[in-house]
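Enquirer: 3D, please:
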Amino acid sequence: MNIQHCKWVSLSGRLLGALYYYSPTESQLEPILAFFRQPDWQTQWEDEVDSDIVHCIQKGLVSEQLDREYQALFIGPNTLWAPPWGSVYLDPESVLFGDSLLKLREFLRQHHVEFVTTQNEPEDHIGLMLLLSAYLAENRPELLLIFLSEHVFTWSTRYLQLLANQQTSVFYRGLALLTQATLKQWQRYFNVEVNARHLYR
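Expert: Sure thing, here's the model as predicted:
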């Protein structure tokens, strides 16, 4: 497996995953938000970044409502436009803690992959999935391809489409588009075959 490609999955997975997992007001995000506030951050991205993505992220970062936008898209209390959990898309009942999450937990248990979360989130949260991709790329690269093909790419495209189409936040629209492009890049790098699954949302 290409070491440079794994390093890029590790870096981009950590950057993107944290933006989904943490509220913009949390200290863990300060250096990441600082990175995206740089006027030329896109030149440091491994693949060419569309100008629309750059515009959305730069415009969104100056919003004084960014934390409120995060709450609306990831916490509630209203119905979430794009729920960030895999089982919502993969389970016939569109519920949390569905069968796909149980399969993910079995995959992690079988391969002795343990991680501690700071929030009470199901493990198939998009932020955790990206962070876990980064972890596997660094520490268990032999597991990365099966993790991506069976547990990430099976639903992430649909989720990111919904997030990109929401009207609540220009920043998270830009983040969704950047994540879409980056995951396509990962797929090209490793020639990942996606196991087709029926989506229920």
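Enquirer: From here on, just use CA atoms for contacts and neighbour counts.
Expert: Will do.
Enquirer: Could you pull out the buried residues of whichever helix in the chain runs longest?
Expert: When secondary structure is assigned using DSSP state H, the longest helix within the chain turns out to be helix 170-190. Along helix 170-190, the positions that meet the burial threshold by neighbour count (16 or more other Cα atoms under 10 Å) are 170-183, 185-187.
Enquirer: repeat for stretch 75-88
Expert: Using 16+ other Cα under 10 Å as the burial criterion, the residues of stretch 75-88 that qualify are W81, A82, P83, P84, W85, G86, S87, V88.
Enquirer: rewinding a little: for the longest helix of the chain, give me every contacting residue.
Expert: Helix 170-190 is touched from outside by 1, 5, 9, 12, 16, 47, 49, 52-61, 66, 145, 157, 160-161, 163-166, 193, with contacts defined as Cα atoms under 8 Å, 6 or more residues apart in numbering.
Enquirer: now the other sequence, so there's something to compare against:
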Amino acid sequence: MQIHRALFYYQPSQYQEINLLDSFASSDVEIEGLNDLIQAFANSDLIELQEEHDTLLAGIGDMEAPPWGSVYLDREEVIFGESTLVFRTFLRECNLDFNTPQNEPEDQVGLMLMVLGILLEQGRIDRATTLLDKHLNTWFDQFIKRFNQHAQNPSYQALGHFSQDLVTTINQAVQAE
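Expert: From the prediction side, this is the model:
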């Protein structure tokens, strides 16, 4: 889950600075398709990745796939909307606090996937189920459809499809609990 947070959240120009791809490539975790995803990003042209990230996720020009839940859920389609405040309350209830470098809404897809991963790692299935049912699942399908439709770079295409499969698998797993 951490790789998804990182790839949706960080600018490609930051990958080397934070040693992102090397740290995930050296992981002992074997998840089908994950190593291919990491290699796709590692072998991609940084400028092309940055352009794709900016177009899809960073709000430079017309943002094709806004990564914030409130854009999909709130009547005004704005960031920091009511759904962001509800998710912020959920984070407090989970005793999770995020200080992002920018004043960014907490309902960013990468941050939500990171929180989901933390809750699952901690065995807090009830909280993970709440996150899925009341927060992520309420808008993720709209987001990922737009993301997959507009992604041009093979690395981002792989990220979209892998993330969609992962969220589907996690939903099925927590429902089976």
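Enquirer: Any idea what the TM-score is?
Expert: Once superposed, chain against chain, the TM-score is 0.82 (TM-score structural alignment, normalised by the length of the second structure); 171 aligned residues with a Cα RMSD of 2.9 Å.
Enquirer: coming back round to it: filter the contacts of helix 170-190 of the first structure down to the buried ones.
Expert: 5, 9, 12, 16, 49, 53-54, 56-58, 60-61, 66, 145, 157, 160, 163-165.
Enquirer: In strands, which of the residues you listed appear?
Expert: Judged by DSSP state E, these include no members of strands.
Enquirer: Please list all residues in contact with the aligned partner of I3 of the second structure in the first structure.
Expert: For I3 of the second structure, the aligned position in the first structure is L15, judged by TM-score structural alignment. Contacts for L15 of the first structure (Cα under 8 Å, 6+ apart) come out as I32.
Enquirer: sorry, back to before: among the buried residues of stretch 75-88 of the first structure, which two are most distant?
Expert: With distance counted by Cα to Cα, no two of these lie farther apart than W81 and S87, which are 15.2 Å apart.
Enquirer: Stretch 69-89 of the first structure aligns to what range in the second structure?
Expert: Matched against the second structure by TM-score structural alignment, stretch 69-89 of the first structure falls on residues 52-72.
Enquirer: where does that stretch sit relative to the chain's centre, distance-wise?
Expert: Between the mean C-alpha location of stretch 52-72 of the second structure and the chain-wide mean there is a distance of 12 Å, by Cα atoms, centre = their mean, to the nearest Å.
Enquirer: Mind putting the buried residues of stretch 75-88 of the first structure into TSV with secondary structure and distance to H111 of the first structure?
Expert: Formatted as TSV, the entries for the buried residues of stretch 75-88 of the first structure read as follows, by DSSP: H, G, I helix; E, B strand; the rest coil; distance: Cα to Cα, whole Å:
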residue	secondary structure	distance to H111 of the first structure
W81	coil	34
A82	coil	30
P83	coil	27
P84	coil	24
W85	strand	22
G86	helix	20
S87	helix	21
V88	helix	25
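Enquirer: of those, closest to P31 of the first structure?
Expert: Using Cα to Cα, the buried residues of stretch 75-88 of the first structure come closest to P31 of the first structure at P84, 23.2 Å.
Enquirer: Which parts of the second structure are helices?
Expert: Secondary structure of the second structure (DSSP H): helices at 2-9, 20-25, 34-42, 46-53, 69-73, 82-93, 109-121, 125-130, 140-150, 154-176.
Enquirer: Average offset of the fifth one relative to the first structure?
Expert: Average distance, helix 69-73 of the second structure versus aligned residues of the first structure after superposition (mean Cα distance after the TM-score superposition for the first structure): 0.5 Å.
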